[in-house]
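# output the structure for:
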Amino acid sequence: MTLSLDLSTHAARAALRPDAAADKTSLIGLSRAELAEALVGAGIVPEKQARMRASQLWHWLYVRGVSDFAHMFNISKELRADLDRHFSIARPEIVEEQISTDGTRKWLFRFPPRGAGRPVEIETVYIPEEGRGTLCISSQVGCTLTCSFCHTGTQKLVRNLTAEEILAQLLTARDKLGDFPDRDTPAGAIVPAEGRKVSNIVMMGMGEPLYNFEAVKKALLIASDGDGLALSKRRITLSTSGVVPEIYRTGEELGVMLAISLHATNDDLRDLLVPINKKFPLDQLIEACRAYPGLSNARRITFEYVMLKDVNDSLDDARALVKLLKGIPAKINLIPFNPWPGTNYQCSDWETIEKFADFINNAGYASPIRTPRGRDILAACGQLKSESERMRKVDRLALEAMMIAGHGEA
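This next block holds a predicted model:
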């Protein structure tokens, strides 16, 4: 006897999957207007109530940090059940959490398939410091830029992250650190003594944020909304390798702090180190930086400069750097290179780095040398990769990790 199945209905298709929730629309990452539209479209809220209900949900999602509709206690039991049938507010799967001896934490998140795709994995890093806690967030799975010194750049781009997936990194980190009301910080966790556990975020994880501009913009506007997560835009830093048109858009439409992965002071070298320079050369990049809105001594652009032995670390390079950035309110972060298997680069000698930093400081620019953090869990700037692409643990022990520090308002 032949058995046939009618898969024409959504319910029938969902019943065949072990995780029927995968077909639910997530409310994370929707604007207030989109929240209201989703509620009305699902037929569970009258149009005249939609704005009020959207505000309720916004509060529960971004002020209280709820990830289960059952915990939204000022919403009727019936409506909570309807919301659960149609929508999801669940956190992503945490495949692995690693905690460094210095308190740095790294999470490997797995997100479900999108369309005909497959599950994807990204890494997110938390760096606790005196007076602040910084979360380094990814914007893409993999990267297209192939910067020659960057380990992340050896992983091909799989896809952009959605606004939901970008925000989910922040929400889950706050969950894990006890950073929402009525939550407890894990025993023994290293976090700021006062204030928020996650006080700053930096878009410096996997990927080029400005090649995923719309999703990044949407996520950061929600993160900085005063009636929700309420992060100051001066505590949000977006790092780019130099996507010039979107730098202008970032200043006009987002207004967050800007960081530039610079690494060279002439086009020939930067073409090699940061190949996007062939499309947007230094003169265009620096012009966009000069035009960035609101620049002042209190609101500076951060320029990232990885120190590569006998490549870009001479005093002539330091002089050229000062000349290139003349007139731009700037801070220059010097990053000792983290070697990884297969790389042809070496880290500059410490004495060379100090001389370089002294020259920059004497020219009037703050020029901190990043302090090594999370060296035992491969949480380095430029080292993040998906689980399927990462090195074996025995190889990782050979690497140092340099963590993001000193971004945004203290």
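# can we go C-alpha only for contacts and neighbour counts from here?
OK.
# ok, and what's touching the helix or strand containing Ile94?
Secondary-structure assignment from DSSP states H and E places Ile94 in strand 93-99. Here strand 93-99 makes contact (CA atoms under 8 Å, 6 or more residues apart in numbering) with 105-111, 374, 377.
# can you name the two of those residues that are farthest apart?
Taking CA to CA as the measure, the contacts of strand 93-99 reach their widest spread between Phe111 and Gly374, a distance of 24.4 Å.
# these two: who's more crowded?
Summary of the neighbour comparison: Phe111 and Gly374, criterion other CA atoms under 10 Å, with Gly374 having more neighbours (24 against 17).
# isn't the more buried one up against Met402?
Yes - using CA atoms under 8 Å as the test, Gly374 is close enough to Met402 to be in contact (7.1 Å).
# following element in sequence after the helix or strand where Glu304 lies, please.
When elements are defined using DSSP H and E, Glu304 is found to belong to strand 301-307. Beyond strand 301-307 on the C-terminal side, the first helix or strand identified by DSSP H and E is helix 315-324.
# quick revisit: list the buried residues for the strand holding Ile94?
For strand 93-99, a neighbour-count test (16 or more other CA atoms under 10 Å) marks 98-99 as buried.
# following up with a second sequence; could you model it the same way so I can compare the two?
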Amino acid sequence: MTIALDLSAANRPAPAGKPSLAGMTRAQLREALIEAGLVEEKKAKMRADQLWRWIYHYGVTEFEAMTNVSKVLRAELEARFTLARPEVVERQISRDGTRKYLIRFAPGVEAETVFIPSVGKSGALCVSSQVGCTLNCTFCHTGTQKLVRNLTAAEIAAQVMIARDDLGEWPTSNEDRQITNIVFMGMGEPLYNLDHVADAIDVISDGDGISIGRRRITVSTSGVVPKIPELGERTRAMLAISLHATNDALRDELVPINKRYPIADLLDAIRAYPDLSNAKRVTFEYVMLKGVNDSPAEAKELVRLLQGIPSKINLIPFNPWPGSNYECSDWETIERFAEIVNRAGYASPIRTPRGRDILAACGQLKSESEKMRASERRALERAAQNASPAETAKAHLYGEGANLA
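I've put the predicted structure just below:
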């Protein structure tokens, strides 16, 4: 079936008072139809399954496009619901093709979503789970924005739908996809919003809809220890750990949640993650900070810490942001660190910085970025341009990891 989509509605915010069906789980969709009095309870599953395919496989933004639904029901759906996405306040495209969307979910509730093309043979969408963050990691720009609230499952799923609208990826196809991987590495700590994150993963991974498999969905946490095994049990998603230090004293400074859940407790929780194996490795994220955590001794200690845990270590060159006191490690230092980890038998790709010029790189997301002064933008652009062509080429040689984690 060929569907011609009018995506203009995708750029309009949902009308006040009309709930959007786009983003609902199957159970929520069934319940919404019943509560609205549009279907009998015994027929609700069948009708919800029918609408589900239109919403998540074809990505329709108007009920009129649902050609196998009766005109009467379409009119009733139109009167009570909408398929509109949250408002895209700003859309930016980096020189390297990275796309960043500033999305307004409600007045004063905005978050950023980033699409990174050509990550290996795939493209990754970095989604946010909260507006703001409570963790205050000292190297992270996002952590400087106070928490506003958790995002709902529908708001998380809507980020995927907005990106697919923009990239023209409807209907869902298993061929020539641009978005093949989802990473919960945007704004917020996903495990402080696990119920909504788990529901969103159910929506995104459903084979009759968006159909991005759970092995291609990675959830990154700074170390909410009690929730880590639960994440695996509920979602079967891939796990990433925002580590960044090999001892408690330094991690207390860089990632303050470590004061509550120290490294030993964190590693115990990781070992309890369901289905952990060489085929389902944990990714450890390690931002390279000049003179802070980048010595050969720390590389050796990292190897020692992770002994016995099926792991991959992503080395992340620090991405500058206005007001930060940190600098990125020298390229030779990063290479030496990677070599030590590689020799110990761990994959240690060096992540190529992407989208720095639009504040879309790792640790740079902040929904207030649209308010940045022009002088700050120019300063950031100069910093991004300081990376030499040779450094960029080396980063590509090391690769980034297929799931960006």
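# that older thread, shared neighbours, Gly374 and Met402 of the first structure?
Taking CA under 8 Å, 6+ apart as the contact rule, Gly374 of the first structure and Met402 both touch Ala380.
# how about the strand holding Ile94 of the first structure, aligned to which bit of the second structure?
Aligning strand 93-99 of the first structure against the second structure (TM-score structural alignment) gives residues 87-93.
# again with stretch 24-32 of the first structure
Stretch 24-32 of the first structure corresponds to residues 18-26 in the second structure, going by TM-score structural alignment.
# ok, then the element right after the strand holding Ile94 of the first structure?
The helix or strand immediately downstream of strand 93-99 of the first structure is strand 105-111, counting by DSSP H and E.
# and that following strand, how far from the second structure on average?
Mean deviation of strand 105-111 of the first structure from its aligned counterpart in the second structure after superposition (mean CA distance after the TM-score superposition for the first structure): 0.9 Å.
# so which elements touch that strand?
Contact partners of strand 105-111 of the first structure among helices and strands, from 3 or more CA pairs under 8 Å, 6 or more residues apart in numbering; DSSP states H and E: strand 93-99, strand 120-129.
# now these in JSON lines, with distance to Ala320 of the first structure?
Rendered in JSON lines, the data for these read as follows (distance: least, CA to CA, whole Å):
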{"stretch": "strand 93-99", "distance to Ala320 of the first structure": "39"}
{"stretch": "strand 120-129", "distance to Ala320 of the first structure": "32"}
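# which one of those strands lies nearest to Leu315 of the first structure?
Each of those has some distance to Leu315 of the first structure by CA to CA; the shortest is strand 120-129, at 31.2 Å.
# that older thread, report the buried residues of the match of stretch 24-32 of the first structure.
Across stretch 18-26 of the second structure, burial judged by 16+ other CA under 10 Å covers 20-26.
# adding secondary structure and distance to Val39 of the second structure, write those residues out as a markdown table.
Putting the buried residues of stretch 18-26 of the second structure into a markdown table (DSSP: H, G, I helix; E, B strand; the rest coil; distance: CA to CA, whole Å) gives the following:
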| residue | secondary structure | distance to Val39 of the second structure |
| --- | --- | --- |
| Ser20 | strand | 18 |
| Leu21 | coil | 15 |
| Ala22 | coil | 18 |
| Gly23 | coil | 20 |
| Met24 | coil | 17 |
| Thr25 | coil | 17 |
| Arg26 | helix | 15 |
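# let me know the closest of these to Arg234 of the second structure.
With CA to CA as the yardstick, the closest approach to Arg234 of the second structure among those comes from Thr25, at 14.9 Å.
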